[in-house]
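Asks: curious how this folds, go ahead:
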Amino acid sequence: MEAPKSYIGLSKFDLASKMQDAYQISPSWSNVKLRGEFDILQIMDNVYVPKEAGDTGKVLEPITSYYPEYGKGGYPQLKTNSVIEF
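Replies: Model prediction:
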């Protein structure tokens, strides 16, 4: 399995609803019911802190906070433009 151009959460949750709340994910974007583990070395040269507004804004957002309407946020996130292989 693989995921192209993905956001990466550093915390593990047992419930999709908790993941959605922590990473402020709209149900229209994802049901967050798939969790994968992978070797970070495969993307280490192409990982960065995304910007606000879905990586289109001007301010870096290392901790989720931009979409309070979708959850509490407060968790670290990264992003890659590489394909992640699980």
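Asks: from here on, just use CA atoms for contacts and neighbour counts.
Replies: Fine.
Asks: Gly74 is in contact with Gly9, correct?
Replies: No. Applying Cα atoms under 8 Å as the test, Gly9 and Gly74 come out as separate, 11.3 Å apart.
Asks: how about this one, so we can line them up?
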Amino acid sequence: MDSGRANDAIISGEQYTTYIGFKKYDSASQVKDAFQIADSWSDCKVRGEFDTLQVIDDLYVPTTKGNTTAIPEPITFSYPEYGKGGEHQLRVDKVIKFTNVDFIGDYKNE
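Replies: Predicted coordinates:
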């Protein structure tokens, strides 16, 4: 999650979420590299954990180029200019109730 837009997740424990992954990273730079995330999209400094049963019926495999094509992208590869990719991803497009929300390392200072 982007720290600038994480107020709902931090205060209420809920936030609208699009892309999710399953590996727990301890640094924002690792997240950005694995999910190929541009600086302008997110700083990836906030991590949320949640029970997947609440989204099981809503999960789907996103498509390439930000879910705008017909080419499935279950493992990140669309944006090599933003990182090496290779991470499993799904989309959910709904409000998620988090069991834990915390901050992780600043990718610019690592």
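Asks: what's the TM-score once they're superposed?
Replies: In this superposition the chains share a TM-score of 0.95, using TM-score structural alignment, normalised by the length of the first structure; 86 aligned residues with a Cα RMSD of 0.8 Å.
Asks: okay, and Arg35 of the first structure sits in which element?
Replies: Under DSSP states H and E, no helix or strand contains Arg35 of the first structure.
Asks: pull the number of nearby residues for the alignment partner in the first structure of Gln15 of the second structure.
Replies: Gln15 of the second structure maps onto Ala3 in the first structure, with residues paired by TM-score structural alignment. The local packing of Ala3 of the first structure (other Cα atoms under 10 Å) involves 13 other residues.
Asks: helix, strand or coil for Ala3 of the first structure?
Replies: The three-state label given to Ala3 of the first structure by DSSP: H, G, I helix; E, B strand; the rest coil is strand.
Asks: show me the contacts for it.
Replies: Applying Cα atoms under 8 Å, 6 or more residues apart in numbering to Ala3 of the first structure gives the contacts 83-85.
Asks: what about it, distance to Lys33 of the first structure?
Replies: Distance, Ala3 of the first structure to Lys33 of the first structure, by Cα to Cα, to the nearest Å: 14 Å.
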